[in-house]
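Novice: no sequence on this one, just coordinates:
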């Protein structure tokens, strides 16, 4: 990304900066409570500080960052109560998404989900928590997308971003990856057999179990 020029800020540059910051947060490179160094980020990405500021404002509006007067912009710390509430909302959305996606399932969509399941099995065996985390997001997002409800997909995406800081680390524990993907396969099996209610139940249960696993990793 090389756009170090004064003048008009292009939405494309700001969007790429925002994506980079989100990736840093999701990968754990920038932890909750850490300050975002605007100058260092601009230098690293080869852009002026203007698109960085624009990106920070956008992420602040999404709730990922918080600005403190005379101190700077920080990765927002999510309370455990907020985290639990978001998991509950995700469970409802995933249940809805799985039920609707089952109704609309076709061979191409089955192949997409089956491929992601196989990839998650491989990276779980390789103990690659970072890669598993990304594939897990793809699997969940695919199911929501296959519900053909764009509003639900947008809401789910925002909820998933809010949980970056909690969910990424617990996949570093290999048994969590194996359990998670076994639950994914149960949801998939219900979907391919056309059992809409069971797909909904299992998808909701999967997210709730994920909540419990996260709680176990962050301690009391």
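Specialist: Yep, that arrived. Computed from a predicted structure; not experimentally measured.
Novice: only C-alpha atoms for contact and neighbour calcs from this point on.
Specialist: Fine.
Novice: Spit out the contact partners of residue 9.
Specialist: Residues near residue 9 by CA atoms under 8 Å, 6 or more residues apart in numbering: 50-51.
Novice: another structure for you, compare them:
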């Protein structure tokens, strides 16, 4: 009886966790670009790739639709979502507010050893920028903001922020990388660390908000859609020597 109950529990655990595992794997394919933005997702190919039935794949795709990463078109199938410029701009606007909250919380909670970790990451980001290693820079950038999120210590804030970042990633994958400008972002991250280390929540919150506002302004410039709000919301916008770039 005990063995039977254990086997039933194990079977339930496996069946309930498989869709989550499939969701993580499909999301990884989307985030890395292996499943390109706008492409149709083939359930049969995925089930063969992951050696599973279509059931867990369908459940995973429903969860990804709720997360805003795919769209389901009636009689056509499931596609990787495309984010329009206007939606990306709204996401940037929301991120400005969220980053300010994160900065304020981090300034009050950060420990000296974490500050040193951030400074070391900024140094690594500078090296990646000088080498024009966009992939390495993007990975370090992601880790930098992950540390800030963890330090902020808010589950709901983390969930909301990560969803917005994932959706924005779809837009950046669609957009052309204009090249250059990485050093501007590295300088901004250095300024963020200094602001956080000051322990002043107002200063840290403002630094993070300006960082995202600068990214938003560079996006506007790259798409030829500069407007007063995006161009003046931060003093960290791109200059002629630092072309616009896509950025996390």
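Specialist: Okay, I see it. The model shown is predicted, which means the values in this text are computed figures rather than measured ones.
Novice: what sits against residue 167 of structure 2?
Specialist: Per CA under 8 Å, 6+ apart, neighbours of residue 167 of structure 2: 68-69, 83.
Novice: Now tabulate those in TSV and tack on secondary structure and neighbour count.
Specialist: Converted to TSV, these look like this (DSSP: H, G, I helix; E, B strand; the rest coil; neighbours: other CA atoms under 10 Å):
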residue	secondary structure	neighbour count
68	coil	17
69	coil	24
83	coil	22
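Novice: any idea what sits nearest residue 78 of structure 2, other than its immediate chain neighbours?
Specialist: residue 72 (4.4 Å; CA to CA, 6 or more residues apart in numbering).
Novice: Just say helix, strand or coil for the one you found.
Specialist: At residue 72 of structure 2 the chain is in strand, as set by DSSP: H, G, I helix; E, B strand; the rest coil.
Novice: mind checking what residue 7 of structure 2 lines up with in structure 1?
Specialist: Using TM-score structural alignment, residue 7 of structure 2 lacks an equivalent in structure 1.
Novice: and residue 7 of structure 2, how many neighbours?
Specialist: 12 (other CA atoms under 10 Å).
Novice: In which helix or strand does it reside?
Specialist: helix 2-31 (DSSP states H and E).
Novice: Tell me the helices and strands packed up against whichever helix or strand comes after that helix.
Specialist: Next in sequence after helix 2-31 of structure 2, counting helices and strands by DSSP H and E, comes strand 40-41. With contacts taken as 3 or more CA pairs under 8 Å, 6 or more residues apart in numbering; DSSP states H and E, strand 40-41 of structure 2 sits against strand 77-80.
Novice: re earlier: aligned against structure 1, show me the partner of the residue nearest to residue 78 of structure 2.
Specialist: Aligned against structure 1 by TM-score structural alignment, residue 72 of structure 2 finds its counterpart in residue 67.
Novice: Then residue 90 of structure 2?
Specialist: Taking TM-score structural alignment, the alignment pairs residue 90 of structure 2 with residue 85 from structure 1.
Novice: ok, now how distant is that match from residue 144 of structure 1?
Specialist: 19 Å (CA to CA, to the nearest Å).
Novice: Residue 12 of structure 1 too?
Specialist: In this view, residue 12 of structure 1 and residue 144 of structure 1 are 26 Å apart by CA to CA.
Novice: who's more crowded, the two?
Specialist: Neighbour count, other CA under 10 Å: between residue 12 of structure 1 and residue 144, residue 144 has more, with 27 against 10.
Novice: Quick check: nearest residue in space to that one, chain neighbours excluded?
Specialist: Per CA to CA, 6+ apart, closest to residue 144 of structure 1 is residue 97, 4.7 Å.
Novice: so which strand or helix has that neighbour?
Specialist: Residue 97 of structure 1 belongs to helix 80-103, assigned by DSSP H and E.
Novice: In contact with the residue most central in space within structure 1, which residues?
Specialist: Geometric centre of structure 1, nearest residue: residue 160, 3.9 Å, by CA atoms, centre = their mean. Residue 160 of structure 1 sits next to residue 90 when contact means CA under 8 Å, 6+ apart.
Novice: sec struct for it, please.
Specialist: Reducing the assignment at residue 160 of structure 1 to three states with three-state DSSP gives helix.
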